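**Q** Return a 3D structure for these sequence lines:
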Amino acid sequence: MSDPLAATPHEEDWQWRIDDLARRSETPVDTIRYYQREHLLPAGERRGRVNFYGAIHLERLQLIKDWQDRRFSLAAIKALLTEERSGLMEGIFGGAGERTYDLDELIAESGISIELEQRIREVGFFREPSDFGRDSYDGEDLEVLRTLSALYDLGVPQVAIVEIVRLYAKGIEATQQSVVDLFATGGDLDWNPKDLDAFQSLAAEKSNEILPLARQLVDYTHHRTIQRLTLGAITLGTDS
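**A** Here you go, the predicted model:
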């Protein structure tokens, strides 16, 4: 993989001093220097005693600001913000909506009971935003709590709801870890290095298109499995 902080072939276009970059990006000079120390931003080109910057630095600052506005921590941005992974980051974490929530707001707007929220957290289904690189909850969290609240309102016992989400959390964690390993290391397949690198580059570049399609595969498998197992249970009950 290429070094996302390496020099580019366009350094001749780097004509801005750090004050110019700060003004264009609306980012304080001290913040720019901090990002450089933390390897979030490429180094400038040194000419004499002055560093010069260009469009690549402005784009990176705008991208960092965009993800901070979505409530991602700098640690998460630093881990994922590379040339190869920026598209993957957008594909996986983007599109959740702009509004954010704290826990009290989620509970109030979803209608879920505090007790049920605590139980689904204890079984590993509902997690802290920091587990996803964020510092607040988002619209997807609100929708899933509304879904659980609706199940309870339909008369599904709380103990059953908690067991359902526990089973999902346990099973999906193992399955998705295997899928992540496939993209990260090639999984159990016998790749040659060239093909694996091409596959990983494609996954990063096309993640916005791949992820919705992969989600359809998950939904299809889930629905068909429920149908098959339900039919089997009905047949077994009829035969007994």
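**Q** make it CA atoms for all contacts and neighbour counts henceforth
**A** OK.
**Q** Could you pull out the buried residues of stretch 83-95?
**A** Across stretch 83-95, burial judged by 16 or more other CA atoms under 10 Å covers 84-89, 91.
**Q** before we move on, which element is the residue nearest to A184 when sequence neighbours are not counted in?
**A** The shortest distance from A184 to any non-neighbouring residue, by CA to CA, 6 or more residues apart in numbering, is to Q200 (7.3 Å). Q200 is located in helix 193-205, with elements delineated by DSSP states H and E.
**Q** Following element in sequence after that helix, please.
**A** Going down the chain from helix 193-205, the next helix or strand is helix 207-239, by DSSP H and E.
**Q** and this one, so I can compare the two:
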Amino acid sequence: MSGRGAGAEYRIEDLAHASGATVRTIRAYQDRGLLPTPERRGRANVYGETHLARLHRIADLLDRGYTLASIKELLEAWDAGRGLGGVLGLAAEVHGPWTDEKADRITREELDARFGGSQDDEAIAEAVELGVLERVPGRADEFLVPSPQELAVAVELHAAGVPLLAISGHLKELRGQVEHIASRFLEFTTEHVFARYLGHHPPTDSDAAEAASMVRRLRPLAQQTVDAELARAMQTFATRHLHHHLGSRESAIEGSETRPVLLPARTTQAVQDLVGAEQVAAFIAAAAEREVQARTLDILASSRPRANKLDEMG
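**A** As a prediction, the model looks like this:
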């Protein structure tokens, strides 16, 4: 390798050492068109600072989660004179933390103490699999806690009498539902907000910068919406559960009127055998309400295609 500086030159082995990539990786990047063609001198290829800078940029984009195919498109845009500052800023917004919560560490002894002093290796393994705990390399008795709040919830539930494996099972179910909500929110915002910024592939520098700004604005909305809807649903269903378990004859919905309804004797008898005589009215009311809600959802869902056809005909 010649002297370092603006005109530094590298053999492929020197470039690999300076960049942290392997010789094999550098050659693979050349074959994929990710690196500019090196200068040929005799039987050797000579690389420069441009190649080193390109290798550092590729490594940075890989760390951000980009595939090599996506990186190639970004670098081609860069070579064509389109900046990457906006794109990288957008990537930083998306890949950055979506919560202000800070990770913490906890020892196995502290963990056992918080869960009543019992040692449950199966529950620990389940927590690691779910990502509630992460093992610290070289420290068998210490764990990283990505979300101390989530761990605190598990501690409180366990103190209230919920078995650890039941808690992890509930978390699995909850996580699947929350991931569905997150996916739908992203589809919704992409369709109505981000589609106009992502028309070019890759997006222009200015469009990417505007999209990054929009991510910052919209990021809290998903959690705020879920918090509000969860509070509403918890109040509704907690009230229903309370009425059900207290055997209240009053409807859980305020302001509703009651009126007698004739049912076949075999129906009321079947319900009574299922839930007991005291709960017959509450069970039938809840079942009827659920059926009405289901049919309402079916009507709403079926009305959209019809509306779309009318729009096309108009």
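**Q** Just give the TM-score of the two.
**A** Put the two chains on top of each other and the TM-score (TM-score structural alignment, normalised by the length of structure 1) is 0.53; 198 aligned residues with a CA RMSD of 5.1 Å.
**Q** Grab the two from the buried residues of stretch 83-95 of structure 1 that are most spread out in space.
**A** Using CA to CA, the buried residues of stretch 83-95 of structure 1 reach their maximum pairwise distance at E84 and G91, which is 12.3 Å.
**Q** what number of residues lie near D60 of structure 2?
**A** Around D60 of structure 2 there are 13 other residues, counting by other CA atoms under 10 Å.
**Q** Over to G54 of structure 1?
**A** Quick note: G54 of structure 1 (other CA under 10 Å) scores 20 neighbours.
**Q** hang on, it packs against I18?
**A** No - G54 of structure 1 lies out of contact with I18 (CA atoms under 8 Å); the separation is 9.8 Å.
**Q** In the helix holding Q200 of structure 1, which residues are buried?
**A** Judged by neighbour count using 16+ other CA under 10 Å, the buried positions of helix 193-205 of structure 1 are 196-197, 199-201, 203-205.
**Q** Would you mind putting these into JSON lines with distance to L41 of structure 1 alongside?
**A** Conversion of these to JSON lines gives the following (distance: CA to CA, whole Å):
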{"residue": "L196", "distance to L41 of structure 1": "28"}
{"residue": "D197", "distance to L41 of structure 1": "25"}
{"residue": "F199", "distance to L41 of structure 1": "27"}
{"residue": "Q200", "distance to L41 of structure 1": "23"}
{"residue": "S201", "distance to L41 of structure 1": "22"}
{"residue": "A203", "distance to L41 of structure 1": "24"}
{"residue": "A204", "distance to L41 of structure 1": "20"}
{"residue": "E205", "distance to L41 of structure 1": "21"}
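**Q** which pair in these spans the largest distance?
**A** Within the buried residues of helix 193-205 of structure 1, L196 and E205 form the most distant pair, 14.1 Å apart (CA to CA).
**Q** With structure 1 overlaid, how far apart is stretch 224-235 of structure 2 on average?
**A** Comparing stretch 224-235 of structure 2 with its match in structure 1 after superposition yields a mean distance of 1.2 Å (mean CA distance after the TM-score superposition for structure 1).
**Q** what stretch of structure 1 lies opposite that stretch in the alignment?
**A** Here stretch 224-235 of structure 2 aligns to structure 1 at residues 220-231, judged by TM-score structural alignment.
**Q** coming back round to it: of the buried residues of stretch 83-95 of structure 1, which belong to helices?
**A** Among those, DSSP state H puts 86-89, 91 in helices.
**Q** List just the nearest of the buried residues of helix 193-205 of structure 1 to R37 of structure 1.
**A** When these are compared for distance to R37 of structure 1 (CA to CA), A204 wins out at 26.1 Å.
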